[in-house]
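> got a predicted model here, sequence first, then my questions.
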Amino acid sequence: MDFDLTEEQSMLKDSLDRLLSDKYGFEDREKIRKGEPGWSKDVWSQLAELGLLMLPFAEEDGGFGGGPEDVMIAMESLGGVLSLEPFLATVVLAGGMLREAGTGEQRGELVPRIVGGELIMALAHCERGARYTLSHVETTAKKDGDSYVLNGEKSLVLHGADAGKFIVSARTSGETGDEDGISLFLVDADADGISRRGYRLQDDRPAAEITLSDVKVPASALLGEEGQGYGALAKVHDQAIAALAGEAVGLLTRILATTTQYLKDRKQFGVPIAKFQVLQHDSVDIFIALEQMRSIAMYATAEAGSDEVAERARAAAAAKVMMGQEGRKAAETAIQLHGGVGVTMEYAISHYFKRVTVNDMLFGNADHHISRLAEMGSLLDP
């Protein structure tokens, strides 16, 4: 497999890194984090101008025609600056659902608005009782003539308070945990019967709780076939994990660089503490975690677009385990090497640690995915 970037990918990465270096230094991010809506509309517009928002969409829909590899490159750069913009929510999650389940008419209407930076979308799927079980859907959608009526509650909807449209999973048949019977609906965020409560995650990314009370949508709002939404959900779920793995590479790259520089600058007994062998060993551990994360991110990304469900799921689960175990351990080591200042809001390293910790919980934590791998027979089984 060729892991070298194409000329177009190299140009994209260079342009994105220049933009983020200019607009997203730590002090710039602090201003964005402390303000409303908790992300930068100006940066989002510039990402759209750069073409970043069109990456995974087909050319006939107004996109770039890229794949998971292009998303991984973007997520690595965005992770390096702890971006707060809704790229994961709008392009990877909601955009992925449109790509996998939407009709040509639905994509034709919505993709150009996403690509242009005009429309924020969010996937409203998680529910409080799910415990990471993807097929756990209690929200219902009942037929009412030519319409559907939705009732239920959704949790941890990334950028849910900012979204203009939701993609909502709801059960049209079957029991709560069944894979069959899950349908997907496009719902206007300001539709009658929708209420939302916005808040910030521990790493300051915006999220929301969504309540649907007798929300009526037309039959044309159905995304894909009725009762057949689970396959698209599972595929986009694995693609989102691959994207997070790409972000983890960016996070660990910056964690290593920040920690190494701190060890060179901080002096004890008249010498830089970087000269202490035991601290050098800790730095090497962070480096090893970074290289392991890079390898598993490439593996998950290579499988993210596959229709081989079992192999794709195993790759995603392995990436999530690596993020939750080695990635988190590396971030904890970096905090220890910084000492007390490492847990203060004034030091960037604390914010990287929080992002790593939150990412461990998104889409299932390490323990959950270890169980998944055990059920699937580990990575070594054919």
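Ah, there it is.

> from here on, contacts and neighbour counts on C-alpha atoms
Noted.

> contacts for the strand or helix carrying Ala141, please.
In this structure, Ala141 is located in strand 140-144 according to DSSP states H and E. With Cα atoms under 8 Å, 6 or more residues apart in numbering as the test, strand 140-144 has contacts from Tyr148, Val149, Leu150, Asn151, Gly152, Ala170, Arg171, Thr172.

> likewise stretch 309-317?
In this structure, residues lying in contact with stretch 309-317 by Cα under 8 Å, 6+ apart are 235, 238-239, 241-242, 296, 299-300, 303-306, 369-370, 372-373, 376, 378-379.

> comparison target, given below:
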Amino acid sequence: MNFDLTEEQQLLKDSVTRLLADRYSFENRKTFQASPDGWSRDLWRQYAEIGLLGVAFSEADGGFGGGPVETMLISEAFGKALALEPYLATIVLAGGLIRRGGDAEQRAALIPSIASGELLLAFAHAERQSGHDLFDVGASAKKDGASFVLNGEKGLVLHGDCADKLIVSARSAGARRDKAGIGLFLVDAKADGVSRRGYPTQDGMRAAEVTLTNVRVEPKDVLAANGDALPLIERIVDEAIAASSAEAVGAMSEALDMTVDYLKTRKQFGVPIGSFQALQHRASDMVVALEQARSMMMLATMMSAEENAAERRKAISAAKVQIGRSARFIGQQSIQLHGGIGMTMEYKLGHLFKRLTMIDILFGDADYHLERLSKSDGLIG
């Protein structure tokens, strides 16, 4: 199998890497994080100008016709820079639901605005009791003529505090943990009955708690009303796991580079500590863990487009297990080899470790996916 990038993919990688190198120093990141949004709208517009926000969508819908590999390249660069912008929330999660679940009119109305950076979206799905079970949905969608009325609460809505519109999962039939009966509804974030409480997460990103009280949704804003939205949600979450795996690999790569540089410059007993064989062995183990994670990132990227849901889910879970294990190992080793400076707020490394920890937890940690993989007879069953 040929893993070389095409000319267009290499140009995309070079463009985003160059932009982030120019604009996303650690000091700049602290400035972005301190802004009201917690990220840079100016950079978001630049992402749109160089095509990053339209890559995932087809040309017929107003995008640039990219696929999982292009999303991987962008996400890996964002992970290395610790980018704060709502790419995962708007493009991968909510944008993915529209790309795969919206009808022609909905795609035509929304995707060009997403690609141009004018429209921000968030996926409001998780609930307090649901854990990592995507089918556990208690929010209700009651039919009222041709419309629906939504009630319920959603938690940890990634970048939900700045979104212009929310894609909300709600139950139109069945009991709370039934796999059937779940619908998807597009809701204006400022609509009557919608309240949001935004907050920073531990890794410096943003999220929101969302409450829906008698929120009316017209037929044109219904993505899936027949209670059959769960397979679509599972597929988009698998794509999001693949993207976040690439982000984790980018963050791990940056942590390793910083650690190797530190070993070369920090002196003890008059020599660089990188000359000590024991520390060389630990750095070598970090390289092995990174390459294991990179291999599974590539598997997740390729399998995220797999139509067979069972096979796709096994590959995604296997990748999540390795990404989580490698992230913990590289993060811990990086901190230990740096010493106390590694955990200071003024140094990038500790922030990388925080982000890696949150990526491990997002959509189920390594232990959760190892259990899920074991129940499906393993990756090769």
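In hand now; what should we look at? Just so we're clear, the structure is a prediction, and the values are computed from it rather than from any experiment.

> thinking again about what came up before, and the next helix or strand past the strand holding Ala141 of the first structure?
Using DSSP H and E, the first helix or strand after strand 140-144 of the first structure is strand 147-158.

> circling back: can you turn the buried part of the contacts of strand 140-144 of the first structure into a PyMOL selection?
If you want just the buried ones from the contacts of strand 140-144 of the first structure in PyMOL, going by 16 or more other Cα atoms under 10 Å, the selection is:
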select buried, resi 148+149+150+151+152+170+171+172
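
> would TSV of the contacts of strand 140-144 of the first structure with distance to Leu53 of the first structure be doable?
Putting the contacts of strand 140-144 of the first structure into TSV (distance: Cα to Cα, whole Å) gives the following:
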residue	distance to Leu53 of the first structure
Tyr148	31
Val149	32
Leu150	30
Asn151	31
Gly152	30
Ala170	27
Arg171	30
Thr172	32
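
> of the contacts of strand 140-144 of the first structure, closest to Phe3 of the first structure?
Looking at the contacts of strand 140-144 of the first structure and their distance to Phe3 of the first structure, the nearest is Ala170, at 39.3 Å (Cα to Cα).

> sec struct for the closest one, please.
strand (DSSP: H, G, I helix; E, B strand; the rest coil).

> ok, Phe3 of the first structure next?
Three-state call for Phe3 of the first structure (three-state DSSP): coil.

> how far away is it from Ser173 of the first structure?
Counting by Cα to Cα, to the nearest Å, the gap between Phe3 of the first structure and Ser173 of the first structure amounts to 44 Å.

> ok, the two, which is more surrounded?
Neighbours per residue (other Cα atoms under 10 Å) separate Phe3 of the first structure from Ser173, with Ser173 holding more: 16 against 7.

> burial count for the residue lying closest to the more buried one once chain neighbours are set aside?
Closest residue to Ser173 of the first structure apart from its sequence neighbours, by Cα to Cα, 6 or more residues apart in numbering: Gly181 at 4.4 Å. The burial count assigned to Gly181 of the first structure is 20, neighbours taken as other Cα under 10 Å.

> what's the burial count for Gln280 of the first structure?
Other residues lying near Gln280 of the first structure total 14 when counted by other Cα under 10 Å.

> does it sit in a helix, a strand or a coil?
Three states are possible here, and by three-state DSSP the one that applies to Gln280 of the first structure is helix.

> how about the contacts made by it?
The neighbours of Gln280 of the first structure, taking Cα under 8 Å, 6+ apart as the test, are Ala274.

> got it, and Val343 of the first structure?
Listed by Cα under 8 Å, 6+ apart, the contact set of Val343 of the first structure reads Ile335, Ile349, Ser350.

> closest to Arg131 of the first structure among the residues you listed?
Ser350 (27.3 Å).

> what's the burial count for the closest one?
Using other Cα under 10 Å, the number of residues around Ser350 of the first structure comes to 21.

> kindly report the same for Lys31 of the first structure.
14.

> can you list the buried residues in the helix or strand it falls within?
Lys31 of the first structure belongs to helix 26-34 when assigned by DSSP H and E. Of the residues in helix 26-34 of the first structure, those buried under the neighbour-count criterion (16+ other Cα under 10 Å) are Phe26, Arg29, Ile32, Arg33.
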